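Undergrad: Here you go, sequence then predicted model.
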Amino acid sequence: MKQPSRHSLRLGVAFVLTAICQANPVFPGADPHVAVFDGKFWAYPTHASDPKAQFHSFDFVAYSSPDLVDWKASEPILKMADISWIKDDGARNHWLWAPGITEKDGKYYFYFSVGPQNPTPSRIGVAVADHPAGPFKDIGKPLLTGGNGFEAIDPMVFQDKDGTAYFYAGGSNGAKLRVWKLKPNLIELGEEVEVATPPEFTEGAFMHEIDGTYYLSYSHGGWNNPNYSVHYATSSSPVGPWKYRGAILNSGESHKGPGHHSFFQHPGTKQWYICYHYWPSTKNEPPLTGQRQCSIQKISFAADGTISKVTPTDEGPEPAPIR
C-alpha cells in the first residue's frame, strides 16, 4: 500500500485544525442581538428563512447555546401574521427585521422593526413573553412610528443601574439617533431625551456600560456595501455627550460589510464578545446573492478603556459554558 507523503499528511493536519478552529459563522441571519438569560446565551437575528431574502424576514426565531459554539434554532417566536396592526398603514408589502430584547421581572420584551420604509413610514413594535424562546405576544399597536425624515428602525433597550430603561432607535436614510425613556412597563414611551447624533452614525445603535463608561456603538455605511462597519463613542452618561472613538470593525478579505452588532459579557469569565453579521465574499462590491451570516469574536480593551480593533475571522469563540 502506498504510504501518504509528508505533504499530504500536513494537508490532513491542516484540514483537521481548520475544522476545529473554524467556528464562525455561528448561525445564519443578520442584525444579531445576543443576551444571557436562564444560564444560556440567546441570539435574536433578522431571520431569512428564504436564502433569496437579503435583509428581511416574515417571522423571528431565537438561537440558544450553552457554550457559544453549539447553537440551536427555536421554532418561530413571533410571526408577521400574528401582528394585528401590521397592515394598518395601507402598504401592500411588509417585512420584519432588526430585533432587540430585554428582560425585567421575569418577563421578556422583544422589540422589532417593521417595513416598508417608503412610501409609508417604518414602525417599531414590541411583544412580550414569559420565556426567552417565546412565544411572544404583540401588544396590539406600534410602539413608535417614523416620519418627517426620521426612520423608526433598529430598536435597542438599555436598562441602566438606577432602573431607568432607555430606548434607542433610528438611522438609515434619516441617519438620526433618537432616545426615549421607557415607562416602567417597557411597552410605552416616556419622555424623549434630546441627544446628539454621533459622527459616522447610520443605524443599529447599541449601548453597554463598563465601570461607569457608556459605550454607544453603531453601524456606518450601506447595509449591502463593503463600507458597512462598526464605530463607537463613549460617555459618562447613557445619553451623551459623546466622545467619538472611531471604527472598530471593517470589511476583511472574505468578510464584507460587517455590522449591526451587539456586545455581551460572559457571566462567569467576564470576557466581552461582539456578535455581528457579514457577507461571505472576496469581492469588494455589493453582493448580489447569498445570505448574511453571524459571527462571534472576543473583544479586548486598552488601558484607557477604548476597544481594540476587531479583524473579521472564521475562528470563532472557544467553548465557554456558563457554570
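TA: Thanks, I have it.

Undergrad: Only C-alpha atoms from now on, for both contacts and neighbour counts.
TA: Fine.

Undergrad: Heading C-terminal from the helix or strand encompassing residue 256, find the next helix or strand.
TA: According to DSSP states H and E, residue 256 maps onto strand 255-265. For strand 255-265, the following helix or strand on the C-terminal side (DSSP H and E) is strand 272-280.

Undergrad: What residue, apart from its backbone neighbours, is nearest residue 181 spatially?
TA: residue 166 (4.6 Å; C-alpha to C-alpha, 6 or more residues apart in numbering).

Undergrad: from memory that neighbour sits against residue 179, does it?
TA: Yes. Under the criterion of C-alpha atoms under 8 Å, residue 166 is in contact with residue 179, at a separation of 6.7 Å.

Undergrad: what about versus this one:
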Amino acid sequence: MKNLFYSFLALACLGSCSPKTATQFSGKQSSGNPVFPGWYADPEGIIFGKQYWIYPTYSAPYTKQVFMDAFSSKDLVNWTKHERIIDTAAVKWAWRCMWAPSILQKDNKYFLFFSANDIQTEKEHGGIGVAVADKPEGPFKDYLGKPLLDKIVNKAQPIDQYVFHDKDGQYYMIYGGWGRCNITKLKNDFTGLIPFEDGNTFREITPKGYVEGPLMFIRNNKYYFMWSEGGWTGPDYKVAYAIGDSPFGPFERIGTVLEQDATVARGAGHHSVLQPPGSKDWYIVYHRRPLGATDGNHRETCIDKMEFDENGLIKPVKMTFEGVRKHLLK
C-alpha cells in the first residue's frame, strides 16, 4: 500500500507540484525552534571541523544544574545529543549550578570554560573554571583543580565568561555579572591570567545597559561586543550590542538585537553567534522562554538568522518557530 500511495502521489503532482512542494517529502529541511528538546539555556555555538556544536546550560534549579550536555550537527537541522560531557563529579570544587559554557580548540585539546557555585562573596568557593578533553564530546575533566578566577573585581561577579581569540593570537576572557563586565588576558596555556602593560590584570569595559552574558566577534576589522540586559527570569531579557576598534572599546550601546515577541516567546537572551567559513551567513544561537511558561528555568535553545545592514549595523532579529535551513559545512 505504501508504494501505491507514493505512485499515486507522483502522478498527482505531475505538472502541478512545485519543486518546493516536492522537497517536503525529502526529509527535514529546517531546524525548527527549539532546535532540540529539553530545557537548555546560555547556548555556546561553535564550529569544529565540519560539525556545528552547541554547548548549553542544563536549565534546572541550581542544586540539579550539576552537569552539561552537548549537541552536534552536520547541517544545523539534525542534532545529536552527547550526554553529561562534564559534571560536578569531575570538578571537585564545584557543587552546584554549572552553567554558561564557553569552549575552544587549541593544540588538539578542547578547553571548556564554565561558571560554578554562583558565589556571592569571596568567602564562598567557586567562580570560573576550566575543563579539558581530547574530543569535543568529552568527557571533560577539571584542568586546574581549582577555579581560574574566584575574585570579585570591579564589582563584577565571576560568571558568564566568554573566551575571545583576537586576530593577533592573544586569548582574552570577557566576563561578569551584576551589571559589570571585565576583560582579562589569558596565559597561552589557560593556567592563569596575565597583567596588562600598566600592571593591572583586569580592565572594565561595561557598556550602558549591560547585565550579563558577554560575547565578542570581529567583522570587517571591527569588534562587535554583545551582551544581555534585563532579568534572566523575566520578559524583559534581551540582547544589545556595541562596536569598537579594539577588544577594549570604548563601547557605546547601539541598540537591541533580540527581544521578546508576544506572538513567539519571551525572555530571549544569553546568546552566541555562528558564521560558517566561506559563507556570508550569520546565525544567532540563543535561549528563550515559551509563551505561558511560569517556571524561570523553562528555557529552550533556538537558532535564527542574524543579518547586517550596509553600514555594518546588526538588524533586529526576528524570532521564528521555523528556525534555519540546512547549511552543510564545506
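TA: Received it, and whenever you're ready, just let me know what you need. In this text, all values refer to a predicted model and were calculated from it rather than measured experimentally.

Undergrad: For the two chains, what TM-score is obtained?
TA: Taking TM-score structural alignment, normalised by the length of the first structure as the basis, the two superposed chains have a TM-score of 0.85; 294 aligned residues with a C-alpha RMSD of 2.2 Å.

Undergrad: Just give me the residue right at the centre of the second structure.
TA: residue 44 (2.6 Å; C-alpha atoms, centre = their mean).

Undergrad: quick one: contacts for it?
TA: For residue 44 of the second structure, the contacting residues are 53-56, 100-103, 271-273, 285, taking C-alpha atoms under 8 Å, 6 or more residues apart in numbering as the criterion.

Undergrad: quick one, strands of the stretch 51-200 of the first structure?
TA: Listed in chain order, the strands found in the stretch 51-200 of the first structure under DSSP state E, counting those that start in this stretch are 59-60, 63-65, 72-73, 78-79, 95-104, 107-115, 123-129, 137-138, 144-145, 156-159, 165-169, 178-182, 189-193.

Undergrad: Could you dump those into TSV and include mean neighbour count?
TA: Formatted as TSV, the strands of the stretch 51-200 of the first structure follow (neighbours: other C-alpha atoms under 10 Å):
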stretch	mean neighbour count
strand 59-60	22
strand 63-65	21
strand 72-73	15
strand 78-79	20
strand 95-104	22
strand 107-115	23
strand 123-129	24
strand 137-138	20
strand 144-145	18
strand 156-159	22
strand 165-169	23
strand 178-182	21
strand 189-193	14
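
Undergrad: Nearest approach to residue 282 of the first structure belongs to which of the ones you listed?
TA: With C-alpha to C-alpha, the closest approach to residue 282 of the first structure among the strands of the stretch 51-200 of the first structure belongs to strand 95-104: 25.3 Å.

Undergrad: Identify the residue range in the second structure corresponding to that closest one.
TA: Alignment of strand 95-104 of the first structure against the second structure: residues 97-106, by TM-score structural alignment.

Undergrad: Can you tell me what sits against the matching stretch?
TA: Residues external to stretch 97-106 of the second structure that are found in contact with it (C-alpha under 8 Å, 6+ apart): 42-44, 46, 48, 55-58, 61-68, 87-88, 110-118, 159-163.

Undergrad: before we move on, the earlier item: residue in the second structure matching the residue nearest to residue 181 of the first structure?
TA: Looking across to the second structure (by TM-score structural alignment), residue 166 of the first structure lines up with residue 172.

Undergrad: do you know how far its match is from residue 216 of the second structure?
TA: Residue 172 of the second structure sits 10 Å away from residue 216 of the second structure, going by C-alpha to C-alpha, to the nearest Å.
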